[in-house]
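Asker: need the 3D shape of this:
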Amino acid sequence: MSSIGTRVAVVTGSNKGIGYAAVMELCAKFDGTVYLTSRDETRGRKAVEELEKLGLHPAYHQLDIDDESSVLKLRDFLVDTHGGLDVLINNAAIMFPMTTPAEKFVESIRKTIDTNFYHTMRVCKILFPILRPHARVVHLTSDDGHLMKISGREPEASVLRKRFSDPDLTEQELCQLMEEFIEAAKNGDYFERGWPNSVDEREDTWPNEGYIVSKVGISALTRIHQRQFDQDPREDLTVNCVHPGYVITDATYQKGEKTIQEGAEAACWLAMQPLSSSSNDVPKGSYVWHDKQIVDWVHGPLPSIY
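Answerer: Here you go, the predicted model:
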């Protein structure tokens, strides 16, 4: 059924966790159609059924951000059915467990950077052209996505941070940084090159540098995207990244300080920001903490540990 003109929101990776809670929040407050998406259609439709029992009515569309054809199908569906897109929350991401064997280190780094950074960027390249004026985009990042997390050996780390924070950084240059990290991981000298190294005391496990660098990349990409939006003829396009807090999810082994509903709150707040005007300045290209505080991504400090 065609519903051209209806406002539309899409949340990636939303059959569980923070994405699921974001769909729940948007269904209750967003004036339009909200799409719950998932890689696995059976799990996604089950999540929709759970929300329907709560009196909420999300729509569903399959989406695997690792599969370009899946993203293209979603784009074509949105154009044919609604004529465009108004809200995009990029939540889909992966984090390998800390117990992953050491011999899987490089493979896991590559996969994490691919999914969390490159494939999120590809989603944006495919869906940004169908954004309508006043669209709101939110990238889920992390406290690990703050620039200060690039904390390897000095002065190499300072050089990396300067490159990441260059106000004229391009997507190509950002991708080059990602590839330099992957190459350093292969060579085993990533700390010496300035990249983070949160060494685990257990010799049979590896730390999660791939996740850290992927989220720093997403935070940097947010700034690039907002510069692109500022030059776009479509009016009032905004993008921000948000750290949801230490949330109880599968990724945190069901540990944390916040429920998934609390973790989704700031993302949904950004997604439903009012129209920007001279008297109403909305966040743009910002790194936002879970309490909705805008944090200086380059210099910090972070408001709390999480």
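Asker: from now on I want contacts and neighbour counts done on CA atoms only, so please keep to that.
Answerer: OK.
Asker: buried sites along stretch 70-78?
Answerer: 70-72, 74-76, 78 (16 or more other CA atoms under 10 Å).
Asker: how far out from the middle of the chain is stretch 102-117?
Answerer: Offset of stretch 102-117 from its chain centre (CA atoms, centre = their mean, to the nearest Å): 17 Å.
Asker: just give me the neighbour total for I113.
Answerer: I113 has 26 neighbours, counted by other CA atoms under 10 Å.
Asker: pretty sure it is touching I212, no?
Answerer: No: using CA atoms under 8 Å, I113 makes no contact with I212, being 9.5 Å away.
Asker: quick revisit: among the buried residues of stretch 70-78, which lie within helices?
Answerer: Among the buried residues of stretch 70-78, DSSP state H puts 70-72, 74-76, 78 in helices.
Asker: in a markdown table: the residues you listed, plus distance to S14.
Answerer: Converted to a markdown table, those look like this (distance: CA to CA, whole Å):
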| residue | distance to S14 |
| --- | --- |
| S70 | 15 |
| V71 | 15 |
| L72 | 18 |
| L74 | 15 |
| R75 | 17 |
| D76 | 20 |
| L78 | 17 |
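Asker: one more to line up against the first:
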Amino acid sequence: MTTNSPRIALVTGANKGIGRAIVRRLGELGHRVYLGARNADRGRNAERDLRADGLDVHFVQLDVTDESSVALAAKRIEEEQGHLDILVNNAGTGAPVVKPSETPPSVVRRTYETNVFGVIAVIHAMLPLLRRSQAARIVNVSSLVGSLTYAAERNDPSGVFPKGTFPAVLDYGTSKAALNAVTLTYANELRDEGILVNAVSPGFCATDINDHQGYLTPEQGARIPVLLATLEDGGPTAVFLGEDGTPTGQRLAW
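Answerer: Next comes the predicted model:
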């Protein structure tokens, strides 16, 4: 991956929280980062603040649920850079937690539009640019609650939830399980091309999606996504890593 030019990265859902922390860290590592955000004002404000710190950050309007928006973002990156080295699919959403039996199908469908179909749309649009990279990396920000293994065992290896309990969240949990399956599917297609595709559980971070109840900061949650985004050639693909405070993270079961 040695080059004299900065590596080009795109992070979706990046005007706040973990996404913004990922952008900052990649920028600090010398990468040129496109900060994808649905809301233009928030995206430009984040770009301004990060550029004020000397980082090579560029806002791009990107609504992952709008394929025309995704296509325009890909076109801009192609025109300005010609390729893409790193894609971090961070944009995500979830509804208020209720029992699965009380969750309407419309709520599940809305969550899947962002967490699953949005990721697929972005990968499809950016893949031609990633294929022009000498060492492309795709990182999908998932969640431990998407693990079918831990759900079946009702066991949370991170210790957030007591043994014998596990969140049963129909929209968010199953969308992340689907995202994990999507990750494996792309990883198996692209591994022979040298494109590494992995999923990450950033840990229980204090963000808007959980009303800031998490005990990790967004900066701590950004560590493993950035690790996977900057893997050396020959690094792992089709793995699910979580934040446990160790240098290389915790290997999680799918």
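Asker: still on that earlier bit, closest one to A28 of structure 1 out of the ones in helices among the buried residues of stretch 70-78 of structure 1, please.
Answerer: Checking these against A28 of structure 1 with CA to CA, the nearest one is L78 at 21.2 Å.
Asker: strands of the stretch 51-200 of structure 1, start to end?
Answerer: 59-62, 85-90, 131-140 (DSSP state E, counting those that start in this stretch).
Asker: quick one: closest of those to K104 of structure 1.
Answerer: Among the strands of the stretch 51-200 of structure 1, strand 131-140 sits nearest to K104 of structure 1 (CA to CA), with 25.7 Å.
Asker: who touches that closest one?
Answerer: 84-91, 218-219, 222, 234-244, 267, 270-273, 275-276 (CA atoms under 8 Å, 6 or more residues apart in numbering).
Asker: cool, and stretch 210-225 of structure 2?
Answerer: Contacts of stretch 210-225 of structure 2 (CA under 8 Å, 6+ apart): 17-19, 21-22, 25, 88, 139, 141, 200, 202-207, 241-243, 248-249.
Asker: again, but for stretch 63-73 of structure 1
Answerer: For stretch 63-73 of structure 1, contacts defined as CA under 8 Å, 6+ apart pick out 12-13, 37-40, 62, 74, 92, 115, 119-120, 122-123, 126.
Asker: run the last query once more with 10 Å
Answerer: Under the contact criterion CA atoms under 10 Å, 6 or more residues apart in numbering, stretch 63-73 of structure 1 has outside partners 11-14, 36-41, 44, 61-62, 74-75, 77-79, 90, 92-93, 111, 114-116, 118-124, 126-127.
Asker: go on, stretch 242-254 of structure 2?
Answerer: Residues outside stretch 242-254 of structure 2 that contact it (CA under 10 Å, 6+ apart) are 142-144, 146-150, 157-158, 177, 180-181, 184, 199-204, 216, 220-225, 227-228, 238-241.
Asker: from these, which would you call buried?
Answerer: Buried, going by 16+ other CA under 10 Å: 142-144, 146-148, 150, 157, 177, 180-181, 184, 199-204, 216, 220-225, 227-228, 238-241, out of these.
Asker: among the residues you listed, name the ones in helices.
Answerer: Under the assignment DSSP H, these contribute 148, 150, 177, 180-181, 184, 220-221, 223-225, 227-228 to helices.
Asker: any shared contact partners between I113 and I212 of structure 1?
Answerer: What both I113 of structure 1 and I212 touch, as defined by CA under 10 Å, 6+ apart, is the set M95.
Asker: distance to R7 of structure 2 for the ones in helices among the buried ones among the contacts of stretch 242-254 of structure 2 - can I get that in CSV?
Answerer: Conversion of those to CSV gives the following (distance: CA to CA, whole Å):
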residue, distance to R7 of structure 2
L148, 35
Y150, 36
A177, 30
N180, 26
A181, 28
L184, 24
Q220, 22
G221, 22
R223, 18
I224, 18
P225, 16
L227, 14
L228, 14
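Asker: between those, which is closest to F166 of structure 2?
Answerer: Among those, and counting by CA to CA, the member closest to F166 of structure 2 is Y150, at 7.8 Å.
Asker: my read: that closest one touches A177, true?
Answerer: No: counting by CA atoms under 10 Å, Y150 of structure 2 does not reach A177; the two are 11.1 Å apart.
Asker: distance to E183 of structure 1 and mean neighbour count for the strands of the stretch 51-200 of structure 1 - can I get that in a markdown table?
Answerer: As requested, the strands of the stretch 51-200 of structure 1 are exported to a markdown table (distance: least, CA to CA, whole Å; neighbours: other CA atoms under 10 Å):
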| stretch | distance to E183 of structure 1 | mean neighbour count |
| --- | --- | --- |
| strand 59-62 | 33 | 19 |
| strand 85-90 | 27 | 25 |
| strand 131-140 | 25 | 23 |
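Asker: quick one, helices of the stretch 1-150 of structure 1?
Answerer: Ranges of helices in the stretch 1-150 of structure 1, per DSSP state H, counting those that start in this stretch, are 17-29, 41-53, 68-82, 105-113, 120-127.
Asker: to E180 of structure 1, which of those lies closest?
Answerer: So among those, helix 105-113 is nearest, using CA to CA, at 11.6 Å.
Asker: after superposing, tell me the mean distance of that closest one to structure 2.
Answerer: Here helix 105-113 of structure 1, set against structure 2 after superposition, deviates by a mean of 1.1 Å using mean CA distance after the TM-score superposition for structure 1.
Asker: can you tell me what part of structure 2 that helix aligns to?
Answerer: Using TM-score structural alignment, helix 105-113 of structure 1 lines up with residues 104-112 of structure 2.
Asker: ok, now which ones touch the residue lying closest to T33 of structure 1 once chain neighbours are set aside?
Answerer: Excluding its sequence neighbours, the residue lying closest to T33 of structure 1 (CA to CA, 6 or more residues apart in numbering) is V8, at 4.9 Å. Applying CA under 10 Å, 6+ apart to V8 of structure 1 gives the contacts 30-35, 78, 82-88, 131-132, 135.
Asker: switch the cut-off to 6 Å
Answerer: Residues near V8 of structure 1 by CA atoms under 6 Å, 6 or more residues apart in numbering: 32-34, 85-86.
Asker: do you know how far it is from T81 of structure 1?
Answerer: Between V8 of structure 1 and T81 of structure 1 the computed distance is 10 Å (CA to CA, to the nearest Å).
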